[in-house]
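J.: Model the following, please.
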Amino acid sequence: MPSETPADLLRRHPGAIIQPFKGVWPRIAEDAYVAPGAVVVGDVEIAAEASVWYGCVLRGDDHFIRVGPRSNIQDGTVIHVMLDAHPTIIGADVVVGHGVRMHGCTVEDGALVGIGAVVLDGAVIEGGAMLAAGAVLTPRKRIPAGQLWAGSPAKMMREVTAQEREFIAFDIRHYAGLARAHRDAAREVAAL
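T.: Got it, this is the predicted structure:
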């Protein structure tokens, strides 16, 4: 990611709260989108074409947070870390639904975390896996690649279907287009 001044970073994301923690500023790719009202603090890296939506909080203070290319973090999600033990790492092409809570966990490429789900310390969602809406993935649990888990605590339900894999790919494309449109609208308002 190219270096830029904090003023440039703030100008690119009007209405978002982007601030350093202990001198470490978030690093946000030029074509990533952070919505107005989102909060991004400290050691957070948001890769190319990723999007962080309205009302999200990404707090990289006790450890780091990484959001991979084209991943979307939907409205009202809170992402934090576990002090000196577990960062939160989100791979490429990941869908994180509305109102998700993630704490010191890893979500690998092409996975989906359903609306309102909770993913706790040391948990891993492997590539192409899905955690259902409202599910709770307890500490240190691992969802193997290509499986759908649901419930509280989450348990394996079945394999992810071809239709569900297609939905994840569609959602990634859809949110990339939405991010471009919302970014343009936010900049238009900021220019008034």
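J.: Could you use CA atoms for every contact and neighbour count after this?
T.: Noted.
J.: what about residue 31, neighbour count?
T.: As a burial measure, residue 31 scores 17 neighbours (other Cα atoms under 10 Å).
J.: Which residue would you name as the spatial centre of the protein?
T.: With distances taken as Cα atoms, centre = their mean, residue 73 lies nearest the centre of the chain, 3.7 Å away.
J.: what residues does the longest strand seen in the chain touch?
T.: Using DSSP state E to define each element, the chain has its longest strand at strand 57-67. Residues outside strand 57-67 that contact it (Cα atoms under 8 Å, 6 or more residues apart in numbering) are 21, 38-47, 50, 76-92.
J.: buried subset of the residues you listed?
T.: 38-47, 50, 76-82, 86-92 (16 or more other Cα atoms under 10 Å).
J.: Just the ones of those in strands?
T.: Per DSSP E, those map to strands at 39-46, 78-80, 88-90.
J.: quick one: the helices in this structure?
T.: Applying DSSP state H to the chain gives helices spanning 6-12, 162-190.
J.: I'd like the structure of this one too, to check against the first:
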Amino acid sequence: MQFEHLGVRPRIHSEAVIAPTAVISGDVTIGPDCQVLHGAVITAEGGPITLGENVIVMENALIRATVANSVHIGDHVLVGPMASVSGATIAEEVFLATGTRIFNGAKIGARSEVRINAVVHLRTVLPAETVVPIGWVAVGDPAQILSPDRHEEIWAAQRELDFPGYVFGLDRETPDLMVQLTERYGRGLARHANDTQIG
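T.: Purely as a prediction, here's the structure:
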């Protein structure tokens, strides 16, 4: 299914193959020989999404751009099943395995691998040919790659990246943070009420 969102329709190359149960919404450009499989969602929430050539987006993957963070995915990238890419730049020949999570402002260098259930956190920069092991967390610039049992070190680096401030424009110390966050984010998402299905 394809949707016009905020007055912009997806642009899909004639040689791309989009599964009938995939959802493509808004300012999305999909290049030649891309494959978008069943259940995948590619949604431009105010910022553009560009997929190069020969990108594979597997079942139930999510790719989301925001006003502040567009998405660019280079040529010959595989986005695995149930992976999530939000507002990030992915260079060419990158492998994002099943269940990976790539957060806003992240940059992943060419020929890198983010393995099963690994996380590349907010504003993290991975140089070319970096490997994030299964279930590990990459955080910061320069990136630290840490096992999940090193929570205090991950949190120390993550706190400086300021997720609520960077993504939602809210101070982490706000007493009613989740009230303000959900109301603000909900208003933005409500803009889908005016979407038009085009295919």
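J.: which bit of the second structure covers the longest strand of the first structure?
T.: Counting by TM-score structural alignment, strand 57-67 of the first structure lines up with residues 41-51 of the second structure.
J.: Please identify the buried residues of that stretch?
T.: 41, 42, 43, 44, 45, 46, 47, 48, 49, 50, 51.
J.: Can you tell me which of the residues you listed lies closest to residue 105 of the second structure?
T.: For those, the minimum distance to residue 105 of the second structure (Cα to Cα) is 12.5 Å, reached by residue 47.
J.: Look up how far residue 86 of the second structure lies from the closest one.
T.: Going from residue 47 of the second structure to residue 86 of the second structure by Cα to Cα, to the nearest Å gives 11 Å.
J.: shared neighbours, the two?
T.: Here residue 47 of the second structure and residue 86 have 65, 66, 69, 71 as joint contacts, going by Cα under 8 Å, 6+ apart.
J.: quick one: what's aligned to the first one in the first structure?
T.: By that I understand residue 65 of the second structure. Matched by TM-score structural alignment, residue 65 of the second structure corresponds to residue 81 in the first structure.
J.: and that match, what does it touch?
T.: Counting by Cα under 8 Å, 6+ apart, residue 81 of the first structure touches 59-65, 87-88, 102-105, 121.
J.: In CSV: these, plus distance to residue 34 of the first structure.
T.: Below are these laid out as CSV (distance: Cα to Cα, whole Å):
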residue, distance to residue 34 of the first structure
59, 14
60, 15
61, 18
62, 21
63, 20
64, 18
65, 15
87, 20
88, 18
102, 18
103, 20
104, 21
105, 21
121, 25
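J.: with these in mind, which one is nearest to residue 17 of the first structure?
T.: Comparing the contacts of residue 81 of the first structure against residue 17 of the first structure with Cα to Cα places residue 59 closest, at 11.2 Å.
J.: Just give the number of residues close to residue 13 of the second structure.
T.: When counting by other Cα under 10 Å, one arrives at 14 neighbours for residue 13 of the second structure.
J.: correct me, but it touches residue 52?
T.: No: contact criterion Cα atoms under 8 Å: residue 13 of the second structure and residue 52 do not qualify, at 10.2 Å.
J.: Report the set of residues contacting both of those two.
T.: Residues touching both residue 13 of the second structure and residue 52 by Cα under 8 Å, 6+ apart: 30, 31, 32.
J.: which among those gets closest to residue 153 of the second structure?
T.: Nearest to residue 153 of the second structure out of those is residue 30 (Cα to Cα; 38.0 Å).
J.: so what corresponds to the closest one in the first structure?
T.: Residue 30 of the second structure maps onto residue 46 in the first structure when the alignment is built from TM-score structural alignment.
J.: Wait, residue 37 of the first structure touches residue 75, no?
T.: No: in terms of Cα under 8 Å, residue 37 of the first structure does not count as a neighbour of residue 75; the distance is 9.9 Å.
J.: Can you check which residues contact both of these two?
T.: Contact criterion Cα under 8 Å, 6+ apart; residues shared by residue 37 of the first structure and residue 75: 54, 55, 56.
J.: Relative to residue 141 of the first structure, how far out is the first one?
T.: Just to be clear, that refers to residue 54 of the first structure. Distance, residue 54 of the first structure to residue 141 of the first structure, using Cα to Cα: 29 Å.
J.: cool, and residue 183 of the first structure?
T.: In terms of Cα to Cα, residue 183 of the first structure sits 36 Å off from residue 141 of the first structure.
J.: higher neighbour count, these two?
T.: The neighbour comparison of residue 183 of the first structure against residue 141 (other Cα under 10 Å) goes to residue 183, with 21 against 18.
J.: Once you drop chain neighbours, what's closest to the more buried one?
T.: Spatial nearest neighbour of residue 183 of the first structure, chain neighbours left out: residue 33 (6.4 Å); criterion: Cα to Cα, 6 or more residues apart in numbering.
J.: what's around the aligned partner of residue 119 of the second structure in the first structure, how many residues?
T.: Matched by TM-score structural alignment, residue 119 of the second structure corresponds to residue 136 in the first structure. Residue 136 of the first structure: 21 surrounding residues under other Cα under 10 Å.
J.: Hmm, residue 114 and residue 136 of the first structure touching each other?
T.: No: using Cα under 8 Å, residue 136 of the first structure makes no contact with residue 114, being 10.3 Å away.
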